[in-house]
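Undergrad: quick one: sequence and predicted model below, then my questions.
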Amino acid sequence: MAKFYDHLPPKYQDFVGQQKIFFVATAPLEGRLSLSPKGMDSFLCLDAHQAAFLNVTGSGNETAAHLSQNGRITVMFCSFTKSPLILRIYGHGRSIHPRDQEWETLYPKFPPLPGARQIVLIQIESVQTSCGESVPFFEYHGERDTLNKWAEKKGPEGIVDYQKANNQKSIDGLNTGLFEPTK
């Protein structure tokens, strides 16, 4: 049976901290919904009402574009081990970039990842837990290092060039705010 909370209780903060993968969903007012798997130990529970994840450079930047338009975000965690559980965090998020003052406070809390692009800061509005009895078992074998190696090979200047070419607009043409604030 599903349960709702207006915050992220400590026992579920612990659960979130143990997960190796999470899924981020955002949507523009019109256009394509984005649903992305994330990993690399990049999600943090800051407290019962706030969470964040470090977003690294990738093929697109849909989350940032959607957040700049309406802020809506859902993050889902699933247990793939013996104790079934699905946990969803519903909230509003915003992007924090290296140019922003908050970056200096938040970025050191994350593992250093090459190609770090922005931090998504989430104000938690509600949390839902459900049984997860139909989620299959999976065994964790480790993190992929392909993206990190790609970013290291590109170097800081190469990453900026890539971001300018590929990460400034969403697939629906929305501004991501990566190099200049969105309005």
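TA: Yep, it's here.
Undergrad: all contacts plus neighbour counts: C-alpha atoms, from now on.
TA: Noted.
Undergrad: show me where this protein has strands.
TA: Per DSSP state E, the chain has strands spanning 3-5, 22-26, 34-38, 43-47, 50-56, 72-78, 86-96, 116-130. These are given in chain order.
Undergrad: out of these, nearest to Gly155?
TA: strand 116-130 (11.6 Å; CA to CA).
Undergrad: picking that back up, can you put the strands of the chain in a markdown table and add distance to Thr63 and mean neighbour count?
TA: Shown next, in a markdown table, are these (distance: least, CA to CA, whole Å; neighbours: other CA atoms under 10 Å):
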| stretch | distance to Thr63 | mean neighbour count |
| --- | --- | --- |
| strand 3-5 | 24 | 12 |
| strand 22-26 | 6 | 19 |
| strand 34-38 | 7 | 15 |
| strand 43-47 | 15 | 18 |
| strand 50-56 | 9 | 22 |
| strand 72-78 | 8 | 21 |
| strand 86-96 | 9 | 22 |
| strand 116-130 | 9 | 20 |
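Undergrad: in addition, the following structure is provided for comparison:
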Amino acid sequence: MTSAGEHRLQRHMGTADRAARFYDQQVRDHLTPEMQDFIGRQAMVFLATADAKGECDASFRAGPPGFVHVMDDRALAYPEFRGNGVMASAGNVLENPHLGMLFVDFTHHHVGLHVNGVARLYYDHDLRRMHPGLPTDVAPGRSPEMWVHLAVEEAYIHCSKYIPHLVPAPRPVGRDASRPKDAEYFTSPRRPEYGAHRPAGGPG
């Protein structure tokens, strides 16, 4: 799935030999056992889709570890739940089935995994009939409206060099009254006061 543009830029920048080694040593057309295990430990994934005109959208999905279900070394699936009704990513898949997924481990090994392929949408009952092994507890109290099934075409590492270390924080109990509601967060004149909770003596 390499593009003419990346090869042209590699020649221009003098990185073609280095890139060729990366393709040969790191890029796979399937999910290795190590990749499958890595995906099964992840609680989030970043998505890249584009519509038929090539206009792009980036999105994010999260759930309990294993919410992205590895079916075998050539396929995986993740659930889509009721949201804001826009369905930007799923809508793009209807027009252009090419989907990019990026899994990043921010807390332990600080490494990422790119998985690219061809996606197809399925209603929950349809995919579950075809694959009875789909997890039933992907989100407590919620049922998927549909699943995105990805036929894997390539998978490769995202190196650890610039991946920050993040420490999971407990979710606060109750809603912070000073924080705008989601629907108003970027549209309301009220702005979150990031410095309000900064400890004394911290950065100015």
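TA: Cool, the structure landed. Predicted, not measured: the structure shown is a model, and the values here were computed from it.
Undergrad: give me the TM-score for this pair.
TA: A TM-score of 0.69 describes the superposed chains when it is computed by TM-score structural alignment, normalised by the length of the first structure; 145 aligned residues with a CA RMSD of 2.6 Å.
Undergrad: circling back to that earlier point, need the strands of the first structure in TSV (columns: distance to Glu152 of the first structure).
TA: Shown next, in TSV, are those (distance: least, CA to CA, whole Å):
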stretch	distance to Glu152 of the first structure
strand 3-5	41
strand 22-26	24
strand 34-38	19
strand 43-47	21
strand 50-56	12
strand 72-78	28
strand 86-96	22
strand 116-130	11
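Undergrad: so which of these is nearest Gly142 of the first structure?
TA: strand 34-38 (13.4 Å).
Undergrad: which residue numbers in the second structure go with that closest one?
TA: Using TM-score structural alignment, strand 34-38 of the first structure lines up with residues 57-61 of the second structure.
Undergrad: the matching stretch: average distance to aligned residues in the first structure?
TA: Here the mean offset of stretch 57-61 of the second structure against the first structure after fitting is 1.2 Å, by mean CA distance after the TM-score superposition for the first structure.
Undergrad: residues in contact with Lys3 of the first structure?
TA: 128-130 (CA atoms under 8 Å, 6 or more residues apart in numbering).
Undergrad: find the nearest non-adjacent residue to the residue nearest the centre of the first structure, please.
TA: For the first structure, the residue nearest the mean C-alpha position is Phe53 (4.6 Å; CA atoms, centre = their mean). Leaving aside its chain neighbours, Phe53 of the first structure sits nearest to Phe43 (4.3 Å; criterion: CA to CA, 6 or more residues apart in numbering).
Undergrad: tell me the contacts of that neighbour?
TA: The contact partners of Phe43 of the first structure, by CA under 8 Å, 6+ apart, come to 17, 51-54.
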